[in-house]
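A.B. asks: below is the structure, and that's it, no one-letter string:
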């Protein structure tokens, strides 16, 4: 029996290969990736890669958007010079961060990074004006200090001299798209991360905007993804259609999730690990709030019910600090180190952006009366086992929220190259783990463009295309599972201790870039 994807292919016919550029930018790097679609399978090729990261400006951690635009344009020109006829391009990035424009469309102030400490204390201030329950019921978004809600609250409190000149707020991918096409646009999936969008209506919540003294006029209506919005004129590739896809990188990644049915938990594994399920409705019950689960927007008006987990950011920083070891070497050293000697709570605020990650991990272990890691392998083992335990914690929470039975975990993104962590995840959660594809955000970006170009019709067909195009690997849980015997220890160290509460103010107020 033919799938809906194969039927669609037969009905359409196919006269030439479609080529799309996915501009996929994460918090630490960006890529321009060429997608080629022959009507049956999808192939990808990296054309250009560049670094990304916050820079200090005026005492704040900011994004260098001029640099990112130069790199984006360079990647587009590489495609054109190589002789590719490009049908479309689209941009996906991280969420919550934004750019402010004046009435002439020029940038005001800097694009401050979510890792800046300007939002410290903002949650507590707003809690005195409105209950967390009210915010969560309205938005369905988990409480994180760096959400757009708290960034704007900090900005309105500071009120720089250009504040009254603001005419428009654009989230980062929309701003980069505007600089290419000249079209100002607001894409739904990225806008949903702000904690300002009402999850029931899909409109900006007027009460929350009034609470932080931000005019509703700053915001364009949030538009569903996978549509064409304009053009970019390339020197070498000519006029290229610009699409607005699911521009939050995790939303793009989940669009490319090669699964059917509703029994799978996903993890989008990279700098962050985003772990969750898809739902047709927001799950913003008191139980969901107690788990601090977020309901971010997805393609076709779906909700990504998930938790943000401090992912490979932990090992990325440790690798920089030791310097002489590659990630692959750290994984091998972790395998050779003793198991379950030291554990951390990956999502503790002290790991968000410490002066030194290794020192932060050692401090945590001392304060929780554990063995303090010293060697690169001990640090890596501590991080990977702690992440696996955190995956188990979220797995158990999602099983309480989901009415139907959850049977497996599917991991996508660059983190799947860490096969050791994949196996630890299967062992910790006690279920099968499947992995692939690696470049999920870019692949989802390309699939969104194919929908915008009317080459495929739906997310379901996109996922069938991904299944037909990229390999999937499976990991089974170990029969001699030691994780359960150490679960109580992880639960204990995950609770805030008086020592860490007393030291938290000092650590979070000394945040610097590593």
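C.D. replies: That came through fine. Please read these numbers as outputs of a predicted model, since none were measured by experiment. Numbering: from 1, shown residues only.
A.B. asks: going forward, measure contacts between C-alpha atoms and count neighbours the same way
C.D. replies: Noted.
A.B. asks: now do the strands in the stretch 151-300 of the chain.
C.D. replies: Residue ranges of the strands in the stretch 151-300 of the chain, as given by DSSP state E, counting those that start in this stretch, are 168-171, 227-234, 238-244, 264-269, 272-279, 294-297.
A.B. asks: and here is the other one:
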């Protein structure tokens, strides 16, 4: 290959978005962020929404910058985002209102409503998805019970990356991995569970067929091609759920490997050939989300670095400005045994005064609340590492095999303190990186669709040679065991 193949990955997270330019020379992949932009929700009289038009404008700017890099063409573009959120469009293709943010309060109580109508066991058996109020199923149920006129006006439901692909090309397609996060897709058929939705009174006329990752949607729309300068680019649907893309870039292989996709959320799990929908899986509330090649990501959502993000924002509102690096440094310097809590306490789900909520959670269990900024962040990171161990131990029981290595990918892999705590408390070797896993996985799928990689089986070797991970060996000893024992005692888990 005389000239590297260039492709652009658009990766939207809950806090920011970026356009990443990848170049593949046939053996190694390099990535460079060409544009980063904030992703701040809008609180309107109707609730908490995503500013999708603003994000789309930022994506176009990122593609313009990508087209100017190096002077060689961008061959393809693909978009990945978070899961569960969706847009509705009418029969003309027009967007019906701004999509809601999954942290909007409208879904409060909807899990109980669905369970009363259908039953918790049946919902899990049919969908295999973890019960969380943010899920699309409960968003649609809230709209149905509220008589939202948008449901009847809608001609098509598009997950967030589906909508952005439509705006880029004029072609609509609903990708499978993101659709599986909705709790509206059957694990038996891989298609929408219309019977389940019908029993909850949710309309299904706007649900289309699903397409696999790697689907080529065709070229950019002429106006987009002209505006961005990416005239030769095709739009390739990656694994559009960001975690599915991140897991595609995990450099480890084998049945003893687990992963933590670490960012705003921490997704702790394994790759499996079939979903786990047993009673044991329901008891620990795991989720079975779609992956590449029809695989499943058997995992559990843990609240993740959202907690630190909200601590930072609360401090900033009070006039104290800290970078994430500074917060981590203070956490590393904090002395004494940290107060501990369950990161998945429902009180932490919504935006707000996270330091006050953490203090309250600690006091409820008879602990002294953290008194310093460093102490609060250390309590958070240690509690996260403890929850990771709890999930990994439960997955071992569920799958009947030992998980000896944990690959931490995503932005959280840069947090050396969290990686070291995870190794110590879980008693497992932690491999950190790549930090850009989501964009890398997105790019690998594009390169496969373009014919420059054979299959997902090629991905780990490319990732290892391109982005060597850093190892953290466990060394916490009895102190780490005592911390975990104390965490289980205060959380009741």
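C.D. replies: Thanks, I have the structure now. From a predicted model like this one, the values you see are computed outputs, not experimental measurements.
A.B. asks: where does the TM-score land?
C.D. replies: The TM-score (TM-score structural alignment, normalised by the length of structure 2) is 0.96; 483 aligned residues with a Cα RMSD of 1.3 Å.
A.B. asks: dump the strands of the stretch 151-300 of structure 1 to TSV, plus distance to residue 329 of structure 1 and mean neighbour count.
C.D. replies: Output for the strands of the stretch 151-300 of structure 1, formatted as TSV (distance: least, Cα to Cα, whole Å; neighbours: other Cα atoms under 10 Å):
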stretch	distance to residue 329 of structure 1	mean neighbour count
strand 168-171	37	24
strand 227-234	41	18
strand 238-244	39	22
strand 264-269	19	25
strand 272-279	21	23
strand 294-297	35	29
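A.B. asks: give me the contact list for stretch 176-183 of structure 2.
C.D. replies: For stretch 176-183 of structure 2, the surrounding residues in contact (Cα atoms under 8 Å, 6 or more residues apart in numbering) are 83-84, 127-129, 135-137, 159, 185, 210-213, 239-241, 244, 289-292.
A.B. asks: and it, which stretch of structure 1?
C.D. replies: Residues 188-195 of structure 1 are where stretch 176-183 of structure 2 aligns, with TM-score structural alignment as the criterion.
A.B. asks: so how far is that stretch from its chain's centroid?
C.D. replies: Its chain's C-alpha centre and that of stretch 188-195 of structure 1 lie 12 Å apart, by Cα atoms, centre = their mean, to the nearest Å.
A.B. asks: follow-up on the earlier one: now render the strands of the stretch 151-300 of structure 1 as CSV, adding distance to residue 84 of structure 1.
C.D. replies: Compiled in CSV, the strands of the stretch 151-300 of structure 1 are given as follows (distance: least, Cα to Cα, whole Å):
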stretch, distance to residue 84 of structure 1
strand 168-171, 30
strand 227-234, 12
strand 238-244, 11
strand 264-269, 30
strand 272-279, 33
strand 294-297, 33
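A.B. asks: which of those sits closest to residue 117 of structure 1?
C.D. replies: Closest approach to residue 117 of structure 1 among the strands of the stretch 151-300 of structure 1 (Cα to Cα): strand 272-279, 18.5 Å.
A.B. asks: so how far does that closest one sit from its counterpart in structure 2?
C.D. replies: Per the superposition on structure 2, strand 272-279 of structure 1 and its aligned residues are separated by 0.4 Å on average (mean Cα distance after the TM-score superposition for structure 1).
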